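S.K.: Okay, here's the prediction I keep looking at, along with the sequence it came from:
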Amino acid sequence: MRGPGSDVILERMMSLHPKVIDLTLDRVEALLAALDHPERRLPPVIHIAGTNGKGSTQAMIRAGLEAAGRRVHAYTSPHLARFHERIRLAGDLISEDALTRVLDECYRANDGAEITYFEITTCAAFLAFARTPADYTLLETGLGGRLDATNVIDRPALTIVTPVSMDHESYLGNTLSAIAGEKAGILKRGVPCIVGPQTAEALDVIEARAARLSAPLLVHGQHWHVFEERGRLVYEDETGLLDLDLPNLPGPHQIQNAGMALAALRHLEMPEPAFDGAVRNADWPGRLQHLRGTSLNALAPGADLWLDGGHNPAAGCALAAHLHRLPQRPTHLVCGMLNTKDVRGYLTPLADVAESLTAISIPGEQNTLGAEETAAAARGVGMAAHTAESVEAAIERIGCEVPSARILICGSLYLAGHVLRIIG
């Protein structure tokens, strides 16, 4: 007789969630011990923390390693349309059967103890990774770094800290130094760390921790450089120069993400195909994704439709920079955000490039910011703002009023996931 599917087990896991989330590794370590420590049997780990660019950087490293013939596990969060997206086994998304088995095993081993959803599902990923042969494991932190559930690997092969900016202040601290300290918590004694572009304040914290741990740093602007020149990506470090295609992931911020990926691949001494593969083959849905030929495009046939899940001020700046570089076209936003985010900080850079914002509440999301509140925040930074009952209604109205519009759906990964489920 077939047991419950992954959705049922995931729902059960939600009931184990502590009333108050205290960031600690105690619950994870207890469950991993009950599972006979799968985290100690993983292929070499590349551990990635930071505020922005973690997912794109991971996607490029994975594309590069796979282009070099390596088999790669990858763990990321949150998922967009299906939970299975979080766990990739030796190149493929985990199957329903495999996911159900490891979730059920973790649920039983946890034996009813309090544990967060992210913690128990991270343990399930480790269990799946430990049982499937591969050459590398890519781990992306969920929140912070020092006390993140992924931070139980004693000696990774490499760590990476992507750009640090303000986000999740209620958990990580309300200064850049405090947040950088949490992100730098993934550094391990003697293990090299790739450091992406940072403010001086964040870099000081990362360098201080690295010095205490004798962890060699490979820092953007010091040990490696990356830039766009004449429509090409140029990467340079002490071993020489790479002249590559621009990243296939759109947006000028992907130059720096590619730089971090290339620095990692160079450190791992990958062959030449890895570098081309990293910039040409990476796939990362919901991040500046150009939508074509979907049911949503049919609602506004003359419009140019985009989707992005960025949700903090740095993401707003990156999005604005990308929109500035696109061919001239009236840009209108369809935006839904969580009530835990800095809405005004996110929208301020977008006010210079968008003619209007239509706010929606994120369907099915308990922590959504109400459409009226999002619209009010938009007006507060100088945008014309409206509300709509749904993404579809917003797109249809904009398409009718401005047939040639560029429509960007934005503000949250949860909204991006909702859109991807709509379009199948």
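M.R.: On my side now, so go ahead.
S.K.: alpha carbons only for contacts and neighbour counts from here, please
M.R.: Noted.
S.K.: quick one: the residue nearest to the spatial centre of the chain from R86, how far?
M.R.: Of all residues in the chain, the one closest to the mean position by C-alpha atoms, centre = their mean is G55, 3.6 Å from it. Remark: distance between G55 and R86 (C-alpha to C-alpha, to the nearest Å) = 11 Å.
S.K.: Second structure follows, compare the two:
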Amino acid sequence: MKEVIRSADPRIAALIARQARQYVDRDQLGLERITALLDRLGRPQDRLPPVFHVAGTNGKGSTCAFLRAALEAAGKRVHAFTSPHLVRYNERIRIAGRLIDDGQLAELMGQVLDANEDIGGSLFEVNTAAAFCAFSEAPADACILEVGLGGRLDATNVIEHPLVTGIASLGLDHQAFLGNRLVDVAYEKAGIAKRGVPLVTQRYPTALAERVAQVARAAGAIWEPKGLHWDAISRSGQLRYYDEAGQLFLPLPRLPGRHQSMNAALAVAMLRHQDTIDIPASAFSAAMGWANWPARLQQLHSGPLIEMLPRGSELWIDGGHNPSASRLIAAHARRNWTDKRPLVLLYASLASKDAATVLQPFRGVASQILTLPIEGHEYRDPSDLAAMAAKMGFVSSAKRSISDALIALRKPARVLVFGSLYLAGEALSLNGSLPD
């Protein structure tokens, strides 16, 4: 599948254009191209430090952030490959704790594209190969890999012997590739299971749990769902975690949203279900405050966009783009945004998304919806979105840009940019709030 990639570096921009000429759009997932590409590059995936592999519909990125924070709090050097990026491609590849620089990125992409010439791998496959090459050449104690899409056929799933695998929440998204039934989604996500390797997951409804268990058994994995040998609960201002090795009483995560406690608990469980890397209890506590994952209920406190708003307003950014994410964010708004400040949604949707289902949880929560385009992508027409929202009972109107929407507000409001990670990235870029 095609992605949009941004870089101000002319070397990388030229490499991106070269990749676009190579790409063969088969519109399907599979491991054949990435396997052939990595074979030509000398199988760098076989020379990685211990791998934590994370899948999920929502929450996998936050889980990766908590994993990295705990490992680094324990003094470990950590590689991380996550996606998509918000503003700069470099955000996807973190080498021993630092974002890859443009010079190294350009050199690696050139090497990968030389090998990709007649393979026609997708941009994500090229990205994955570049990350593996970078990680194989730099010493580190651990490597965190976030699944791009699905799991079973995702390019990251060429890792044959991860240390631990994990699955965050399950929900409908990318139905064209993962199916229209949650049991199908569960099957695809559980495809990262490996023989003899712990598969640590959240607690799921019975039908989904049975599907995950079936896949784990077939793979020979050790399934460790929440509620069996480990559990966690957020209570009295603490995250209380329990497993067979004992219990931890941790501070609540700094990342806002009740769901982040469960993402943090999944990361703790993944780390506690391996015995290769020692993580002291103090590192788990530190991770609750250290973990940072931009555009997930992120509040902006200063910058050009803030200055466009009426005095007394707030600006929040969230990249949620599916019904599961919107239910979580709407629930957070009901519980925590209880003052009289109206909630205004700046909303955009890719053409492939079910916008009505995404907006439905905000009924009775959002006082107004301002719809926007997503430049550089196939998006739902803002006028059509506004008309649809109006039929659902929202006060809505279409705007040309984020700036136009903010300038149109006349009274103090709590503004939430929502509906697309691409839109979230645009907002962060406009405000000068670049992820680091």
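M.R.: On my side now, so go ahead. Predicted model, so just to flag it, every value in this text is computed and none were measured.
S.K.: sorry, back to before: now the common contact residues for G55 and R86 of structure 1.
M.R.: T76 (C-alpha atoms under 8 Å, 6 or more residues apart in numbering).
S.K.: What segments of the stretch 201-350 of structure 2 are helices?
M.R.: Ranges of helices within the stretch 201-350 of structure 2 are 206-219, 259-272, 281-290, 304-308, 323-336, based on DSSP state H, counting those that start in this stretch.
S.K.: quick one: the third one aligns where in structure 1?
M.R.: Yep, that's helix 281-290 of structure 2 we're talking about. Using TM-score structural alignment, the residues of structure 1 aligned to helix 281-290 of structure 2 are 272-281.
S.K.: Just the element for the residue nearest to the centre of structure 1, please.
M.R.: Assigned by DSSP states H and E, G55 of structure 1 falls within helix 54-67.
S.K.: by contact count, what packs against that helix?
M.R.: strand 72-75, strand 136-140, helix 254-267, helix 272-280 (3 or more C-alpha pairs under 8 Å, 6 or more residues apart in numbering; DSSP states H and E).
S.K.: distance from the second one to structure 2 after superposition?
M.R.: On the superposed models, the aligned residues of structure 2 are on average 0.6 Å from strand 136-140 of structure 1, with distances taken as mean C-alpha distance after the TM-score superposition for structure 1.
S.K.: And the contacts of that strand?
M.R.: 42-49, 54-55, 58, 62, 70-77, 129, 150.
S.K.: what about whatever helix or strand comes next after it, how far off from structure 2?
M.R.: Using DSSP H and E, the helix or strand that follows strand 136-140 of structure 1 in sequence is strand 158-161. By mean C-alpha distance after the TM-score superposition for structure 1, the fitted strand 158-161 of structure 1 averages 0.5 Å away from its aligned residues in structure 2.
S.K.: Could you tell me where the helix or strand following strand 158-161 of structure 1 falls in structure 2?
M.R.: Using DSSP H and E, the helix or strand that follows strand 158-161 of structure 1 towards the C-terminus is helix 169-172. Aligned by TM-score structural alignment, helix 169-172 of structure 1 falls on residues 175-178 of structure 2.
S.K.: how about A351 of structure 1, what's its partner in structure 2?
M.R.: Counting by TM-score structural alignment, A351 of structure 1 corresponds to R363 in structure 2.
S.K.: Pull the contacting residues for its match.
M.R.: G393, F394.
S.K.: Check the spacing between it and A264 of structure 2 real quick.
M.R.: Counting by C-alpha to C-alpha - R363 of structure 2 and A264 of structure 2 are separated by 29 Å.
S.K.: swap in L67 of structure 2?
M.R.: Distance from L67 of structure 2 to A264 of structure 2, by C-alpha to C-alpha: 8 Å.
S.K.: same deal with R21 of structure 2?
M.R.: 41 Å.
S.K.: and the two? which has more neighbours close in?
M.R.: A264 (29 against 11; other C-alpha atoms under 10 Å).
S.K.: and the more buried one, what pairs with it in structure 1?
M.R.: Per TM-score structural alignment, A264 of structure 2 is aligned with A258.
S.K.: Repeat that for G237 of structure 2.
M.R.: Checking TM-score structural alignment: G237 of structure 2 goes with G231.
S.K.: swap in H85 of structure 2?
M.R.: Checking TM-score structural alignment: H85 of structure 2 goes with H79.
S.K.: what's around the aligned partner of I153 of structure 1 in structure 2, how many residues?
M.R.: Mapped onto structure 2 by TM-score structural alignment, I153 of structure 1 lines up with I159. Using other C-alpha under 10 Å, I159 of structure 2 has 15 neighbouring residues.
S.K.: Perfect, I'm done here.
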